[in-house]
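[1] Below is the sequence, then the predicted model.
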Amino acid sequence: MLSWLPSIPYAPEQGGYWDPITSTLDWCEENYYATEYAAEIVNTLTNLWFMYLAFKGMFNCRRNGHDNVFFVAYLGYLLVGAGSFAFHATLKYPMQLVDELSMIYTTCLMFWATFAYSRPQPIQLLLGVFSVSLALFITGYYHYLQDPTFHQNAYAILTAIVLFRSIYVMELNIRPFYRQRHEEHEKAQSSPTLTEAEKTEEKRKDRRDSEILRTMWVMIAFGLSIFLGGFGIWTLDNVYCSKLRAWRHEAGLPWGIVLEGHGWWHVMTGFGAYCYIQWGIWLRHCLNGRQDEFEMVWPAWWSVPRVEKVAVAGNGSVSKKTR
């Protein structure tokens, strides 16, 4: 396979700077074949993409005045990438906990942000206490069990709850509002008191609202597909590890890197998680009735989407910001 391409043979697995391994997990990538300072070089370096997206998200939040909870979510996202970087470089148990538990904590933060939105202050406080208690319970029980399956299941369940709750909020709080407003608009069309300018503005809002919902669903489908695709590749990496290792050694470096399934998991789920937070930011602005103040900038599916503030001209009209 690919024998006609120039390649560098894999070095045999050997000990490294961070030995001995103390983590409860050791992935399919061979250890210390590239450098003695990184146990799993591809799994380590792919986290730089995670960290880049986290910084990009934090910068976007500060630049455009998004809610602070999303800045903190991206900060947690950065901790996930940094923890995973340290974990795969060292294969040490403390670094494994930083990697895995930061995923739980960031998801618990999004759990609180999703369920506490627009609730009375006492309810927000109770949900905050519940979220912190849940995070502490998962931390203690996982450390007691030291079973990665428990962490993976807890993370998957939390992520699914947050995702479906957000979709529920979008459909029951945005779409009914749009539908009701559209019906009121249809009735108002026959009113002699409604000016032509007002009718034109209502039609613009209808088109805007329909486009927002369409793009939101495209974003959900895209982000979920990327996330599940990364999970599928990671699963194949676990199930067919011995065969993949043989193929990698046959192909040699750098071509064998393409078959590093856990590295693809980092790249794909990192992008999927980033898209989800951007969608959450946009959803929050729409729930606050600020659709005309912010826009989703997503030129192509392979580009990184971002929610940006729309510039307001001196005459009060809106225009796209210079990018």
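    Sure, I can see it.

[2] okay, CA-based contacts and neighbour counts for the rest of this
    Noted.

[3] how about the strands of the stretch 151-300 of the chain, start to end?
    With DSSP state E, counting those that start in this stretch as the criterion, the stretch 151-300 of the chain has strands at 294-297.

[4] Lys321: which element?
    For Lys321, there is no host helix or strand (DSSP states H and E).

[5] My guess is it contacts Val307. True?
    No: Lys321 is not in contact with Val307 according to CA atoms under 8 Å; the separation is 11.7 Å.

[6] Looking at those two now, which is surrounded by more residues?
    Val307 (21 against 10; other CA atoms under 10 Å).

[7] Three-state assignment for that one, please.
    Judged by DSSP: H, G, I helix; E, B strand; the rest coil, the three-state class of Val307 is strand.

[8] and the comparison structure, right after this:
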Amino acid sequence: GLASVPLSVSGLYLYYPNPVLHQVCFGILLFNCTYRTIRLFKTAPPTVPSSDLRAARHYILTGSLLFILAFGIWNVDNVWCDTLTSLRAQSWGTFVDAVTQGHAWWHLLTGLGCTRIGVGTSYLLVCRKYPGAFELTSPVLGLVPAIRWRTSAVEKNGKGGGGTNGSAKMDKWQ
């Protein structure tokens, strides 16, 4: 199943401890996910509103750009790590020291990028199955996206906890 991929890569890494192995496997996973996402866009049914496809594409592309930016920062940090460390140790303050930690930026930006890619892809999938029923929002500082029922879908189909007992009516949407 799904767990076999990371377990296999980890087992292989224990036997052959070379970081390039992880980088190559990660690249293969990214290539596969990118290919599958492109196929989802190309095979989207005509019932999916073009605005929903644009929104999903926007989130996936901005997530990818954050990821690429993080990768660039991480590589700069790897190449000039000793130089940056000695400069930070000389006279820079704590704030500058904190914001010039390339590895920390790698984790922050890849986390945000992967979240946007994941939510954009999830949005694409629900839009394919339930055209026009969902929308994308960014409730947390405009950075962290979320998928929610469109207000018109809630009113039309009784979604979102509007039932008499406070539970969502999912009837045909399940």
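    Nice, I can see it. Quantities reported herein were computed from a predicted structural model and do not represent experimental measurements.

[9] hang on, the earlier thing: would you mind grabbing the residues shared as contacts by Lys321 and Val307 of structure 1?
    Residues touching both Lys321 of structure 1 and Val307 (CA atoms under 8 Å, 6 or more residues apart in numbering): there are none.

[10] Buried residues, stretch 66-79 of structure 2. List them.
    Buried positions in stretch 66-79 of structure 2, judged by neighbour count with 16 or more other CA atoms under 10 Å: Leu66, Phe67, Ile68, Leu69, Ala70, Phe71, Ile73, Trp74, Asp77.

[11] mean per-residue distance, that stretch to structure 1?
    Superposed on structure 1, stretch 66-79 of structure 2 shows a mean distance to its aligned partners of 0.3 Å (mean CA distance after the TM-score superposition for structure 1).

[12] In structure 2, where's the longest helix?
    Assignment by DSSP state H gives helix 50-79 as the longest helix of structure 2.

[13] same for that helix, what does it pack against?
    Contact partners of helix 50-79 of structure 2 among helices and strands, from 3 or more CA pairs under 8 Å, 6 or more residues apart in numbering; DSSP states H and E: helix 102-129.

[14] The helix it packs on vs strand 134-140, what angle?
    Orientation of helix 102-129 of structure 2 against strand 134-140 (axes from the mean of the first three to the mean of the last three CA atoms, to 10 degrees) gives an angle of 160 degrees.

[15] could you list every residue that touches the spatially most central residue of structure 2?
    With distances taken as CA atoms, centre = their mean, the residue of structure 2 nearest its centroid is Cys114 (2.4 Å). Contact partners of Cys114 of structure 2, counting by CA under 8 Å, 6+ apart, are Gly63, Ser64, Phe67.

[16] which stretches of structure 1 form helices?
    For structure 1, the helices defined by DSSP H cover 41-45, 47-64, 68-90, 93-116, 121-145, 148-169, 175-188, 196-239, 241-251, 261-287.

[17] For the shortest one, grab the matching residue range in structure 2.
    Mapped onto structure 2 using TM-score structural alignment, helix 41-45 of structure 1 spans no residues at all.

[18] Can you get me a residue count around the counterpart of Leu61 of structure 2 in structure 1?
    Matched to structure 1 by TM-score structural alignment, Leu61 of structure 2 sits across from Ala221. Using other CA under 10 Å, Ala221 of structure 1 is surrounded by 12 other residues.

[19] Map Ala156 of structure 1 onto structure 2.
    Under the alignment (TM-score structural alignment), Ala156 of structure 1 maps onto Gly27.

[20] which residues sit in contact with Phe150 of structure 1?
    So Phe150 of structure 1 contacts Tyr142 (CA under 8 Å, 6+ apart).

[21] What distance do you get for it to Gly83 of structure 1?
    Phe150 of structure 1 sits 19 Å away from Gly83 of structure 1, going by CA to CA, to the nearest Å.

[22] before we move on, the earlier item: would you mind telling me which of the helices of structure 1 is nearest Glu293 of structure 1?
    Closest to Glu293 of structure 1 of the helices of structure 1 is helix 261-287 (CA to CA; 8.5 Å).

[23] What separation is there between the match of Ala156 of structure 1 and Val20 of structure 2?
    For Gly27 of structure 2, the distance to Val20 of structure 2 equals 10 Å [CA to CA].

[24] Could you do Leu66 of structure 2 as well?
    Leu66 of structure 2 sits 22 Å away from Val20 of structure 2 when distances are taken as CA to CA.

[25] what's the answer for Thr100 of structure 2, then?
    From Thr100 of structure 2 to Val20 of structure 2 the distance is 25 Å (CA to CA).

[26] These two: which is more packed in?
    Comparing Thr100 of structure 2 with Val20 by other CA under 10 Å, the one with more neighbours is Thr100, at 15 against 10.

[27] and Val126 of structure 2, what does it touch?
    Val126 of structure 2 neighbours (CA under 8 Å, 6+ apart): Phe134.

[28] Aligned counterpart of it in structure 1, please.
    For Val126 of structure 2, the residue aligned by TM-score structural alignment is His285.

[29] Starting from Met296 of structure 1, give me the distance back to that match.
    Distance from His285 of structure 1 to Met296 of structure 1, by CA to CA: 11 Å.

[30] try Met216 of structure 1
    Distance from Met216 of structure 1 to Met296 of structure 1, by CA to CA: 9 Å.

[31] same deal with Arg306 of structure 1?
    Taking CA to CA, one finds Arg306 of structure 1 at 6 Å from Met296 of structure 1.

[32] likewise Gly230 of structure 1?
    Applying CA to CA to Gly230 of structure 1 and Met296 of structure 1 gives a distance of 24 Å.
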